[in-house]
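J.: Got a predicted model here, sequence first, then my questions.
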Amino acid sequence: MQRNLFLLLALTPAFGGYLLFTLYPNMLSVYYSLLNWNGISEPEFVGLSNFVTLFQDKYVWRALLNNLFYMATVPIAVISISLLLGYLLANKGYKGTSFFKVLFFFPNVLSTIVIALLWTFIYDGSFGLLNDFLRLLGVPIGNFYWLGEARTALAAIVPPYVWGGVGLYVIIFMNAMTTIPKSLYESAILEGARHMTILFRITIPLIMPIVRISALFLILGTLKGFEKQLILTNGGPAGATDVVGLYIFNLAFGTENHNYGYASAVGMLLFVILVTAKLLMDKYMPDRSVEY
């Protein structure tokens, strides 16, 4: 009885918070998706009309394509750079490894808004660091606004994602690599294996469960995240960087007419996409550990 009472008291706050702040709002969104409601006037039940409009809305699918672009670029870049840096710091014996760990992790201490504002200054056409650096290399870039051109704005948001995410995964991968027996590396070196061979044949297979979880977090994060796009471009220019999460935010809380019902319907689409992505990853990236 005492054990059960302790478990009940320990789990109730966390479970109550989950019910109140996660499960209940999600279930309420299902109800809102069936309404025509701006948050103030009397809600009007419209059934599946919002979903019919959704499938005819070209802006939703444009935003989804942008999400897929970030999903295909950001996780690969973050994991690749983090694995390489983590391997070098964990196995090359550099002096000042602790300093580099702090240096790489520093962006994770900053808020998303601060990171986005920093990159706004970097991309600025008049006094941005990127244009100044290109001028030093002799590139006649002029006053080019990277976030103001549709042909560059979409790709320009990838570096802020990568810069803000690499540090955390460097630490995660380094901690995972420290659990690998040194004897495996010593045997591989005696056999004449190079560092890249060791990385891809020993290190990555042994920490693959950690890599898989990291890829899962990054993919789901890029699918539902929109904070950097909101600060950097607000979906512009002309919707070139709009993503589904930002489209939902502007529908519900933008300066124009609020439409909580339709925003909730688009949110249901995003929920289905996130669940589908999770199921596909479970199928094609099985959680298999490797032993030598």
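T.: Here it is on my side, so go on.
J.: From now on I want contacts and neighbour counts done on CA atoms only, so please keep to that.
T.: Will do.
J.: What is the burial count for residue 195?
T.: The number of residues packed near residue 195 is 16, by other CA atoms under 10 Å.
J.: can you check residue 235 too?
T.: Neighbours around residue 235, by other CA under 10 Å: 23.
J.: ok, now the one 3 residues further on?
T.: Applying other CA under 10 Å, we find 12 residues neighbouring residue 238.
J.: From the contact counts, what lies against the helix ranked longest in the chain?
T.: Counting residues, the longest helix found in the chain (DSSP state H) is helix 58-91. Counting contacts by 3 or more CA pairs under 8 Å, 6 or more residues apart in numbering; DSSP states H and E, helix 58-91 packs against helix 158-177, helix 208-224, helix 244-253.
J.: Quick one: list the elements packing against the second one.
T.: The one in question is helix 208-224. When contacts are defined as 3+ CA pairs under 8 Å, 6+ apart, helix 208-224 packs onto helix 58-91, helix 158-177, helix 244-253, helix 260-284.
J.: Generate CSV for those, with mean neighbour count and distance to residue 24 as supplementary columns.
T.: Shown next, in CSV, are those (neighbours: other CA atoms under 10 Å; distance: least, CA to CA, whole Å):
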stretch, mean neighbour count, distance to residue 24
helix 58-91, 19, 25
helix 158-177, 20, 30
helix 244-253, 21, 18
helix 260-284, 17, 14
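J.: thinking again about what came up before, downstream neighbour of the longest helix of the chain in the secondary structure list?
T.: With elements assigned by DSSP states H and E, the helix or strand that comes after helix 58-91 is helix 97-109.
J.: Below is structure B, check it against A:
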Amino acid sequence: MVTKGASPSGNSQLTAPSKSGIKGLERQKWLFVLLAIGPSYVGYLLFTLYPNIMSVYYSFLKWDGLSKPKFIWFDNFITMFQDYFFWRALYHNLLLMITIPPLIIIISLVLSYLLINKSFREAPMYKIIFFFPNVLSIVVITLLWVYIYDGSNGLLNGLLKIFGYDNNSYYWLSNPKTSIWLLVPPTIWGAMGFYIVIFINAMKGIPKTMYEAAILDGASHLTRLISITMPLISPIIKISFLFLFLGTFKGFEMILIMTNGGPAGSTEVIGLYMFTQAFSISGRNYGYASAIGLFIFVLLVLGKVLIDKFIPNTDVEY
């Protein structure tokens, strides 16, 4: 505590706090920090770090979750690299990765630019419409698109009939050659609104004088978007691309509900294959599923390194 004391000359002065008072304040500070972030760290250790460490251990086991585990060293990894279905699922992931993230980024950038620079009177309404899918759950979005693709009463076939094309109640998700590409529209529709909001807020920080100067030079909207907007918000674009890369590679919930990997495994991705190996009714193999999960982790880390290498951080000043 800080107290007033009398000096030899009779004037009052402030004395330094005692050591016990300083220690009491330090204890209170650390107690506050412990109570504030302690539960989060405990949750992280119990539900994230510990399961990940145990999955590395499980990847060296032959174990169905019930019987006694058997240590088999690297047999799961050898089986994985010789598994045709594993590589087929990984190939489907690559198809989606080279399609979905770029399309979401491009569409979100264009729509955000138009909403910021075209001054539409209906811009607030458009923002709500674009962001609306993010309010819905994955299950709702997936069931909605299952209805759209339905052969008997689907909205897509109904629209085609309106324009004079009758495809005899064609069920869109039944063709193994095209079913993987039918996953792209619902994924883009469900994720696009989130990145539109991010890009709009990033573009609001760009000075309007830069656009005015470009307009005086005769630059088109496309030129302004590529030469001014994208370089100035490039860090935001990089982070968004990284999130989409991770989400596309790990995600399988929509595929599980919409096609369950079918028809004939044409939409099975690596996350769904791992899930099937761990929890299928026919046979559970937690060890093999853990080996696949460890491989996914290595690929995600490698992808992050490659993104940092080929899309460096560029700070553009204005």
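T.: Received the coordinates, thanks. Keep in mind that this is a model prediction, so the values were computed, not measured.
J.: hmm, back to that, how big is the offset of the longest helix of the first structure relative to the second structure?
T.: Taking mean CA distance after the TM-score superposition for the first structure, the mean distance separating helix 58-91 of the first structure from the aligned residues in the second structure is 0.6 Å.
J.: residues in the second structure matched by that helix, start to end?
T.: Mapped onto the second structure using TM-score structural alignment, helix 58-91 of the first structure covers residues 84-117.
J.: Could you count how many residues lie near the residue lying closest to residue 12 of the second structure once chain neighbours are set aside?
T.: Distance criterion CA to CA, 6 or more residues apart in numbering; nearest residue to residue 12 of the second structure, sequence neighbours excluded, is residue 6 at 4.4 Å. For residue 6 of the second structure, the count of nearby residues is 11 (other CA under 10 Å).
J.: Does the counterpart of residue 266 of the second structure in the first structure belong to a helix, a strand or coil?
T.: Matched to the first structure by TM-score structural alignment, residue 266 of the second structure sits across from residue 240. State at residue 240 of the first structure, reduced to three classes by DSSP: H, G, I helix; E, B strand; the rest coil: coil.
J.: so how much does the helix or strand containing residue 79 of the second structure differ from the first structure once superposed?
T.: Following DSSP H and E, one finds residue 79 of the second structure within helix 75-81. In the superposition against the first structure, helix 75-81 of the second structure averages 0.7 Å from its aligned positions (mean CA distance after the TM-score superposition for the first structure).
J.: can you list contacts of that helix?
T.: Under the contact criterion CA atoms under 8 Å, 6 or more residues apart in numbering, helix 75-81 of the second structure has outside partners 59-62, 86-87, 287-288, 291-292.
J.: List the buried residues for it?
T.: Going by neighbour count (16 or more other CA atoms under 10 Å), the buried part of helix 75-81 of the second structure is 75-77, 80.
J.: Give me the aligned partner of residue 111 of the first structure over in the second structure.
T.: Match for residue 111 of the first structure (TM-score structural alignment): residue 137.
J.: Any figure for the gap between its match and residue 254 of the second structure?
T.: According to CA to CA, to the nearest Å, residue 137 of the second structure stands 10 Å off from residue 254 of the second structure.
J.: Name the residue in the two with the higher neighbour count.
T.: Taking neighbours as other CA under 10 Å, residue 137 of the second structure and residue 254 compare with residue 254 leading, 18 against 10.
J.: Spatially nearest residue to the more buried one (excluding sequence neighbours)?
T.: That would be residue 142: by CA to CA, 6+ apart, it lies 5.8 Å from residue 254 of the second structure.
J.: element containing that neighbour, please.
T.: Using DSSP H and E, residue 142 of the second structure sits in helix 138-149.
J.: What about the residue in the second structure that residue 191 of the first structure lines up against, how many residues nearby?
T.: Aligned by TM-score structural alignment, residue 191 of the first structure pairs with residue 217 of the second structure. For residue 217 of the second structure, the neighbour count with other CA under 10 Å is 9.
J.: same check, this time on residue 56 of the first structure
T.: The burial count assigned to residue 56 of the first structure is 11, neighbours taken as other CA under 10 Å.
J.: residues contacting the residue sitting nearest the centre point of the second structure?
T.: Nearest to the mean C-alpha position of the second structure, by CA atoms, centre = their mean, lies residue 247 at 3.5 Å. Contacts of residue 247 of the second structure were listed using CA under 8 Å, 6+ apart, and none were found.
J.: what do we get in the first structure for it?
T.: Mapped onto the first structure by TM-score structural alignment, residue 247 of the second structure lines up with residue 221.
J.: What separation do you get for that match and residue 240 of the first structure?
T.: Distance from residue 221 of the first structure to residue 240 of the first structure, by CA to CA: 20 Å.
J.: returning to that earlier point: out of the helices and strands packed on helix 208-224 of the first structure, which comes closest to residue 122 of the first structure?
T.: helix 158-177 (10.3 Å; CA to CA).
J.: and that closest one, how far from the second structure on average?
T.: Compared with the second structure after fitting, helix 158-177 of the first structure deviates on average by 0.4 Å (mean CA distance after the TM-score superposition for the first structure).
J.: elements contacting that helix?
T.: helix 58-91, helix 97-109, helix 112-123, helix 208-224.
J.: The same query, at a cut-off of 6 Å, please.
T.: Packing partners of helix 158-177 of the first structure (3 or more CA pairs under 6 Å, 6 or more residues apart in numbering; DSSP states H and E): helix 58-91, helix 97-109.
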